[in-house]
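Asker: This is the structure alone, sequence omitted:
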């Protein structure tokens, strides 16, 4: 019996809906994975002893370090150039925005392998690099092949291609910030540089970081294409050259894949923490745990009053001032 004298029935017990087909599908997937692993462990073509032998080979580790260098140097240049191109694309000056658009059109519209092959032929197209005034004798002149090594050409080719994609990522991030933010900053007397550094860029980073992190990971794998220059000291080409001598192609591909997976795993962890850092204050898509607990307390055992009629449960309110 309640205080009003109305007899209540037991609370409603929620029963979770069962999905047996999901469990069956999960078991089938686990069996497929187990069969694949067991088959790979016994298949002679993989030659796991050879994988272990060359995994930490000095030539492979040096090539892995060079691959990291190509990734870092190219991404630093690409980010700087990409931010510049993004600002140019947003410029009200038609000439400036058009030049940026043409750059993006060329480097996004042609394959990166073709671009790298073009940079490999730059010494044939331009035999010398001349510094001076146009249509006059150059002040300084030196051979292109001496000034630009294959390593530098690989960095330049990768960076210029990646800058086109980074420009669009940065532009999308800047446009995601409401224009009212810039207007408010201007009303407070902040300069354009202060507005960008303190207001626009911090808010746009939550949009920029996820695709930019994906581009870094993609850059790491794209370094395998610098053989078009040709540059043969990075990870994939180096493992391929070793396989050409030892006739162990599959094990060397596995060795290169393990190194790529190792680097990408580290980059993915870094990307996760960067996303978490710049997403502070935006809000989590998952409901708050306290809100879940409160909802559970309201809906977990709702009493039923009278003859089968549900009772409307209201959230608790603050007591009147006089009752405190």
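Answerer: Good, I have the coordinates. Keep in mind the model is a prediction, meaning the values are calculated, not measured.
Asker: CA atoms for contacts and neighbours, from now on please.
Answerer: OK.
Asker: Tell me which residues of stretch 213-221 come out buried.
Answerer: For stretch 213-221, a neighbour-count test (16 or more other C-alpha atoms under 10 Å) marks 213, 215, 216, 217, 219, 220, 221 as buried.
Asker: mind listing the strands for this protein?
Answerer: 8-9, 128-131, 140-143, 304-305, 309-310 (DSSP state E).
Asker: Turn those into a markdown table, columns for distance to residue 207 and mean neighbour count.
Answerer: Putting the strands of the chain into a markdown table (distance: least, C-alpha to C-alpha, whole Å; neighbours: other C-alpha atoms under 10 Å) gives the following:
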| stretch | distance to residue 207 | mean neighbour count |
| --- | --- | --- |
| strand 8-9 | 52 | 14 |
| strand 128-131 | 40 | 15 |
| strand 140-143 | 44 | 12 |
| strand 304-305 | 48 | 16 |
| strand 309-310 | 46 | 10 |
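Asker: what's the closest of these to residue 122?
Answerer: Each of those was checked against residue 122 via C-alpha to C-alpha, and the shortest separation belongs to strand 128-131, namely 10.0 Å.
Asker: Please compute how far that closest one lies from its chain's middle.
Answerer: Mean-position distance between strand 128-131 and its chain equals 38 Å (C-alpha atoms, centre = their mean, to the nearest Å).
Asker: try stretch 110-122
Answerer: Taking C-alpha atoms, centre = their mean, one finds the center of stretch 110-122 at 25 Å from the center of the full chain.
Asker: try it against this one:
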């Protein structure tokens, strides 16, 4: 034990004894030793060629895969968010048919594995060899070969985006329901239609709840894109696998892919933190003026003497 002198209200020094928690220090030391041992097993393994890891870290094929991974993640997140908003509005609709359809969509896409959905979209040509867009009651239309349309990239973007929409729908629904009920009642009192009320009043205020989980979903999407490997989407994992199939440096290329995935998630985490500070619980929505423009302002401290 060690003591540190402090002073009491009368100015008289008092010594406080602080206890050393030897059990905590011992447990922490054991954990460090075990972690160091495991890291040493990998780093010092003679069968692992770290020179190859450095050689392939900035390989053009790896870098192109990173760009494709980011493109798929961004596009799938946008598709999922836009469709998720519509699904959330449908679930909250007073129309029972729309509620049932939205619930069925969410149940289906949340109930089937993402891998199965990716393979399904990639092999859509087995069901529909041609995609035809035709104006009803006319002979005018467009026709595409399904194999040319449903490439690995398209299948990945569509499969991941539609799957993500089911999860975003629940996030958006929670954000909408968190908006104070008095806001909607005031909108009805002003004679707003349900569509305008949702677009101008409810959704802008729900953003502070919707945006932070959106960052989590995007970070998860960056890693989920590794499943695109099964449909040859030319993403990071696909290109890394093509390299190690030719030179048999499996572990080295997996380490290269892991390092880039960790870097991308680290950057996305920093951006997510900024979004949370901008739109999180420390921000409030103020509705002003006849145009009902919404603006985000930080909470102001209360004056002294007020509750």
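Answerer: Great, that's in hand. The model shown is predicted, which means the values in this text are computed figures rather than measured ones.
Asker: Assuming the best superposition, what's their TM-score?
Answerer: Aligned and superposed, the two chains score 0.80 in TM-score terms (TM-score structural alignment, normalised by the length of structure 2); 277 aligned residues with a C-alpha RMSD of 2.8 Å.
Asker: Nearest spatial neighbour of the alignment partner in structure 2 of residue 174 of structure 1, chain-adjacent residues omitted?
Answerer: If you follow residue 174 of structure 1 across to structure 2 using TM-score structural alignment, you land on residue 176. Take residue 176 of structure 2 and drop its neighbours on the chain: the residue closest to it by C-alpha to C-alpha, 6 or more residues apart in numbering is residue 206, 5.4 Å away.
Asker: Show me what the one you found aligns to in structure 1.
Answerer: Taking TM-score structural alignment as the criterion, the aligned counterpart of residue 206 of structure 2 in structure 1 is residue 204.
Asker: residues contacting its match?
Answerer: Listed by C-alpha atoms under 8 Å, 6 or more residues apart in numbering, the contact set of residue 204 of structure 1 reads 173, 174, 176, 177.
Asker: Which part of structure 2 matches stretch 294-310 of structure 1?
Answerer: When stretch 294-310 of structure 1 is compared against structure 2 (TM-score structural alignment), none of its residues find a partner.
Asker: quick one: residue 181 of structure 1 and residue 277 of structure 1, what's the gap?
Answerer: When distances are taken as C-alpha to C-alpha, to the nearest Å, residue 181 of structure 1 and residue 277 of structure 1 turn out to be 21 Å apart.
Asker: all helices for structure 2, in order.
Answerer: Defined through DSSP state H, the helices belonging to structure 2, from first to last, are 22-43, 50-57, 60-91, 96-111, 114-122, 146-149, 152-178, 181-189, 194-196, 203-224, 236-247, 250-279.
Asker: Give me the buried positions along the longest one.
Answerer: To tie it back to what came earlier, the one meant is helix 60-91 of structure 2. 61-63, 65-66, 68-81, 83-91.
Asker: And that helix against structure 1, how far off on average?
Answerer: Here helix 60-91 of structure 2, set against structure 1 after superposition, deviates by a mean of 0.8 Å using mean C-alpha distance after the TM-score superposition for structure 1.
Asker: got the end-to-end distance for stretch 221-234 of structure 2?
Answerer: Across stretch 221-234 of structure 2, the straight-line distance between its terminal residues is 16 Å, by C-alpha to C-alpha.
Asker: neighbouring contacts of that stretch?
Answerer: Judged by C-alpha under 8 Å, 6+ apart, the contacts made with stretch 221-234 of structure 2 from elsewhere in the structure are 65, 68-70, 72-73, 77, 115, 118-119, 122, 151-153, 155-156, 235-238, 261, 264-265.
Asker: if you set the cut-off to 7 Å instead, what comes out?
Answerer: Residues external to stretch 221-234 of structure 2 that are found in contact with it (C-alpha atoms under 7 Å, 6 or more residues apart in numbering): 65, 68-69, 73, 115, 119, 122, 152-153, 156, 237-238, 261.
Asker: And stretch 268-276 of structure 1, by the same measure?
Answerer: Taking C-alpha under 7 Å, 6+ apart as the criterion, the residues outside stretch 268-276 of structure 1 that touch it are 206, 209, 210, 213.
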